[in-house]
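> Provided below for reference: sequence and predicted model.
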Amino acid sequence: MSEPFTFATLQVEADDRGIVCCTFNRPEVRNALNLEMVQEVRRLLEQLAARDEVRALIFTGAGGQAFVSGADIAELRERGRAEALQRINNSLFREIEQFPVPTIAAVRGWALGGGCELAMACDLRVAGESARFGQPEVRLGIIPGAGATYRLPRLVGMGRARELIFTGRIIDASEALAIGLVNYVVPDDEVLAKARALAEAIAEGSPLAVRFAKMALNAAAEMSTDAALTLETIMQAVLFEDEEKYRRMSAFLERRRARKS
């Protein structure tokens, strides 16, 4: 997979299995999310969505001290009502959530405010032992405005979400795992390896089936039960006549016959 990616705030690597790793690269400010980074991530998503060979997208932070420490406060302080209504970060995280293939946040160090919201917009989260998560916005006179009031309750339950948002309390990796905010906690030096292992496992599946599964899971959170089940049925009908399904099931049956012989 070629790598024609050139960005000022991101480092992007892609391998021949279709696994892309995007590193937020502003370590001098703990990878704070500024407008330039938002625009570059959006451009990257647009480029990758057009590539059928992409199987998974990993996000991580440079420098080891932070995934994304939050929105750039210097920029945020100057934003007014008009900028809030533009949904600058909110709309980007929605794009990440709806990205066609699974996304994985590989988190070391700080993931606060917008950084935590970005991680929650990903499908899976791998945390290093140094990871710290929180929504401290109320301490700055604002609310979590980029999806935390929507996604955090769905991950950890309404009661815990209320506590974390109302108090702005920062939690460590072990607590994040216990309440369901992250999928795995590993030593810091194993975070990317674990994220890549997950991405490789995803890449083993049928590309169309994985994309449909993500689409169905996203829709299930926002549709009625009947509508979600109807969508699932339609997707399954398409997959039942997909050549990939015949190839994979035939290979499975051949392996089973070989084991019996």
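On my side now, so go ahead.
> alpha carbons only for contacts and neighbour counts from here, please
Noted.
> which helix or strand contains residue 125?
Assessed by DSSP states H and E, residue 125 sits inside strand 124-128.
> so which elements touch the helix or strand just after that strand?
Using DSSP H and E, the helix or strand that directly follows strand 124-128 along the chain is strand 132-134. If contacts are counted by 3 or more Cα pairs under 8 Å, 6 or more residues apart in numbering; DSSP states H and E, strand 132-134 sits against strand 110-112, strand 170-172, helix 173-178.
> contacts for strand 132-134, please.
Strand 132-134 has contacts (Cα atoms under 8 Å, 6 or more residues apart in numbering) with 108-113, 116, 164-165, 168-173, 176.
> buried set for it?
132-134 (16 or more other Cα atoms under 10 Å).
> TSV for the residues you listed, including distance to residue 38?
As requested, the buried residues of strand 132-134 are exported to TSV (distance: Cα to Cα, whole Å):
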residue	distance to residue 38
132	22
133	20
134	20
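> next up, a structure to set beside the first:
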Amino acid sequence: MAYEFEKIKATQDGAVLVATIDSPPANALGQGVLRDLSALLDQAQADEAVRVIVLCGQGPKLFSAGADISEFAGLQAGVVPKYNGNEIFSRIETFPKVVIAAMQGAAFGGGLELCLCCHLRVMSEKAICGLPEVKLGFMPGWGGTQRLPRLIGKTKAMELILTGDFISANQALALGLVCALAPAEETVAHAVKLAQKLAAGAPLAQREIIKAIHNGLQTTVADGVKNVEGAGVATLLGSQDFKEGAKAFLEKRKAQFVGR
């Protein structure tokens, strides 16, 4: 399947799709980028050959500086832009295929919010990130106030959002905001290597794990175990992949998962 967009450059390597935000000079998340991101998700979800998406930014300095401030003048109270970051980011959070943010450069505002909705995050050792909206008399509006506390805890998230301060890669790792750090020039490659490892896994099980963790965080542990996790287990018990996984284990060979 051909992946051709104006503001996102996409290349496919086997089961891994690398999508690069290419909107100089700051990789701002304007309507064009959001439009292309939405279209990319549509295609990737329908493409059985794609199992993992790696999302990064063009250039070494910025993953994304956030929303396109030049578009702010046209915003009106109560009017939602055609391509809504909230809707697209929520779709990424529940996307049935793993999405990894490769933060090869700094991520600010909406750029960090885009990373927060991805399932995993790999960050350059030289990068920084933060939600500085309060310094513009505004607040995070694409899920930052909801996802950051769930990832790093209420107190630290409150501090970072209220002050608008930035944090280093080492701080992000210590807080559990990212799962790994990599040398700046190797960040995307590190994320792709992780993606390849996941792409060799069981896509149906990965889909149910993503769903169980996301939905489980919205309820009690007891309800999550019984109903959310239980539903995923029930789905997988009858799957071809589960039968193949068990058979491969007994035969001491690598399982060949097909996502069914």
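Yes, it's here. Everything numeric in this text was worked out from a predicted model, so none of it was measured.
> TM-score for this pair?
Overlay of the two chains. TM-score (TM-score structural alignment, normalised by the length of structure 2): 0.92; 252 aligned residues with a Cα RMSD of 1.7 Å.
> ranges for the strands of structure 1?
Taking DSSP state E as the test, the strands found in structure 1 are 10-14, 19-24, 56-61, 66-68, 103-107, 110-112, 124-128, 132-134, 170-172, 184-186.
> any idea how far whatever residue of structure 1 lines up with residue 6 of structure 2 is from residue 29 of structure 1?
Matched to structure 1 by TM-score structural alignment, residue 6 of structure 2 sits across from residue 8. Distance of residue 8 of structure 1 to residue 29 of structure 1, given as Cα to Cα, to the nearest Å: 14 Å.
> okay, these two: which has more neighbours?
residue 29 (14 against 11; other Cα atoms under 10 Å).
> show me what that one aligns to in structure 2.
Taking TM-score structural alignment, the alignment pairs residue 29 of structure 1 with residue 25 from structure 2.
> give me the neighbour count for the aligned partner of residue 39 of structure 2 in structure 1.
Using TM-score structural alignment, the partner of residue 39 of structure 2 in structure 1 is residue 43. Residue 43 of structure 1 is flanked by 14 other residues according to other Cα under 10 Å.
> residues contacting residue 43 of structure 1?
Applying Cα under 8 Å, 6+ apart, no residues qualify as near residue 43 of structure 1.
> any idea how far it is from residue 239 of structure 1?
30 Å.
> those helices in the stretch 101-250 of structure 2, which residues are they?
110-117, 144-152, 154-163, 169-174, 187-199, 203-216, 221-223, 230-237, 240-250 (DSSP state H, counting those that start in this stretch).
> nearest to residue 91 of structure 2, of these?
helix 110-117 (8.6 Å; Cα to Cα).
> mean shift of the closest one relative to structure 1?
After superposition onto structure 1, helix 110-117 of structure 2 sits on average 0.3 Å from its aligned residues (mean Cα distance after the TM-score superposition for structure 1).
> in structure 1, what residues pair with that helix?
Counting by TM-score structural alignment, helix 110-117 of structure 2 corresponds to residues 114-121.
> can you give me how far the matching stretch is from the chain middle?
Remark: stretch 114-121 of structure 1 is offset 8 Å from the chain centroid, using Cα atoms, centre = their mean, to the nearest Å.
> residues in contact with that stretch: which ones?
By Cα under 8 Å, 6+ apart, stretch 114-121 of structure 1 touches 32-33, 67-71, 89, 93-94, 96-97, 104-105, 111, 125, 133-135, 144, 146-148, 151-152, 181.
> buried subset of those, written for ChimeraX?
Buried members of the contacts of stretch 114-121 of structure 1, defined by 16+ other Cα under 10 Å, are picked up in ChimeraX with:
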select :32,33,67,68,69,70,71,89,93,96,97,104,105,111,125,133,134,135,144,146,147,148,152,181
